[in-house]
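Colleague: Sequence unavailable; structure follows:
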């Protein structure tokens, strides 16, 4: 057997190990859609706050409740799109959508995300909302990095970018909204496009 055949066998073994330990059917299109939803949500939020709240978001009143509803809607649309597109890709690749690797992916993604969400709710209840956008980016980035061990490793790079943007947002709270737009909106679209052409298009 030639050296080329050995290298081919090693590559095939590595691919089989990755498939058995990682959930690799994440869809790049879901990232693009998540970014679009985030931009739409940000546009609605900006309009509401700028028009009816004079550029300042207060924790009481209908503006804040509406903004929270917009954020929840963005998250729900992103989740539904992600589940649908990922399920479709998994079926196409002959993978199970709910197996050991996908469960580990979800658990490791949710632990930092839920912890961060609860922490943000706590500081909001204390009237400290200046760094909310930065904290959302940081905990989301940590969730991506934590989940990358059980999925496509490239998502950790998006996680590092989100954390960096989040740290900048905590240093400059006045730019938190726009950094949130860059992180959840623009970076998702860029990342999703890159992942789509790298992994989805064959």
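Modeller: In hand now; what should we look at? Only a predicted model underlies this, so the values are computations on that prediction, with no experimental measurement involved. Numbers count the residues shown, from 1 in each chain.

Colleague: drop to CA atoms for contacts and neighbour counts, all remaining ones
Modeller: Noted.

Colleague: Work out the gap between the helix or strand encompassing residue 90 and the centre of the chain.
Modeller: For residue 90, the element it lies in under DSSP states H and E is helix 62-93. Distance of helix 62-93 from its chain centroid, counting by C-alpha atoms, centre = their mean, to the nearest Å, is 10 Å.

Colleague: Residues touching stretch 147-159, excluding its own?
Modeller: Contacts to stretch 147-159, defined as C-alpha atoms under 8 Å, 6 or more residues apart in numbering, come from residues 21-24, 26, 101-102, 104-106, 108-109, 140-146, 187, 191.

Colleague: so how far is it from its chain's centroid?
Modeller: Taking C-alpha atoms, centre = their mean, the mean C-alpha location of stretch 147-159 is offset from the chain mean by 10 Å.

Colleague: Chain neighbours aside, what residue packs nearest to residue 49?
Modeller: Excluding the flanking residues, the one nearest residue 49 by C-alpha to C-alpha, 6 or more residues apart in numbering is residue 55, at 5.2 Å.

Colleague: gap between the one you found and residue 67?
Modeller: 13 Å (C-alpha to C-alpha, to the nearest Å).

Colleague: what does residue 197 give?
Modeller: 34 Å.

Colleague: quick one, which of the two is more surrounded?
Modeller: A side-by-side neighbour count of residue 197 and residue 67, using other C-alpha atoms under 10 Å, places residue 67 first with 19 against 12.

Colleague: this is the comparison structure:
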């Protein structure tokens, strides 16, 4: 066996090991759609608050309830779209959708997200609204970084960006809405577009 054939075999073995330990069926389209949903949802929220006759939210008010519903719809549509696109790509690539790598990915992502969601609900119950946007960005960033071990490693850079935006949001809570738009809307579209470029090169 020549040295070139040996190196080729090593490369193939490395690729097989990488595929078996990482979930690689994520598509950039999932990120783009998530970003678009976030932008549309943010526009709806802005419209609701602007036409409510006040520029603040209260926990027992209908405005706050509409905003929460808006957030849940954004999350729901993002998850459903991601599952649909990812399942479709997995079938196209001839790989299993639900395997050990998928379970590791979901567990790593959901633990910080669930912990963050519970904490946010606790402070909202205490009528502390100012840091909600910052906490959403920070915990989401931590979830992405934690999950990056089991999927494309460059997703951690999106996580770092979300955390930085969250910290800025905590320092300047008055700009929380716009930083949320940048983090969940603009950055998802940018990252998803970069992933699509990488997919076309493969």
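Modeller: Nice, thanks for sending it over. Since we're looking at a predicted model, the values are computed, not measured.

Colleague: Superposed, what's their TM-score?
Modeller: The TM-score (TM-score structural alignment, normalised by the length of structure 1) is 0.96; 202 aligned residues with a C-alpha RMSD of 1.2 Å.

Colleague: before we move on, the earlier item: okay, and which of the contacts of stretch 147-159 of structure 1 map to helices?
Modeller: 21, 101-102, 104-106, 108-109, 140-146, 187, 191 (DSSP state H).

Colleague: Distance from the chain centre to the host helix or strand of residue 138 of structure 2, please.
Modeller: Assessed by DSSP H and E, residue 138 of structure 2 sits inside helix 132-147. Between the centre of helix 132-147 of structure 2 and the centre of its chain there are 8 Å (C-alpha atoms, centre = their mean).

Colleague: likewise stretch 173-189 of structure 1?
Modeller: Computed by C-alpha atoms, centre = their mean, the chain-centroid distance of stretch 173-189 of structure 1 equals 12 Å.

Colleague: quick one: contacts of it?
Modeller: 31-39, 42, 130-134, 137, 158, 161-162, 165-166, 169-170.

Colleague: try 7 Å this time
Modeller: 31-32, 34-36, 38-39, 42, 130-131, 133-134, 137, 162, 165, 169 (C-alpha atoms under 7 Å, 6 or more residues apart in numbering).

Colleague: how about it, aligned to which bit of structure 2?
Modeller: On structure 2, the counterpart of stretch 173-189 of structure 1 by TM-score structural alignment is residues 173-189.

Colleague: buried stuff in that stretch?
Modeller: For stretch 173-189 of structure 2, the neighbour count (16 or more other C-alpha atoms under 10 Å) marks 173, 176-177, 179-189 as buried.

Colleague: tell me the two of those residues that are most distant?
Modeller: 173 and 189 (23.7 Å; C-alpha to C-alpha).

Colleague: For stretch 31-50 of structure 1, give me the average deviation versus structure 2.
Modeller: Averaged over the aligned pairs, stretch 31-50 of structure 1 sits 0.4 Å from structure 2 after superposition, using mean C-alpha distance after the TM-score superposition for structure 1.

Colleague: In structure 2, what range does that stretch match?
Modeller: Under TM-score structural alignment, the alignment places stretch 31-50 of structure 1 onto residues 31-50 of structure 2.

Colleague: ok, and for that stretch, which residues are buried?
Modeller: 31-42, 45, 48-49.

Colleague: What distance do you get for the closest residue to residue 96 of structure 1 other than its chain neighbours to residue 99 of structure 1?
Modeller: In this structure, residue 96 of structure 1 finds its nearest non-sequential neighbour in residue 90, 6.4 Å apart by C-alpha to C-alpha, 6+ apart. Going from residue 90 of structure 1 to residue 99 of structure 1 by C-alpha to C-alpha gives 11 Å.
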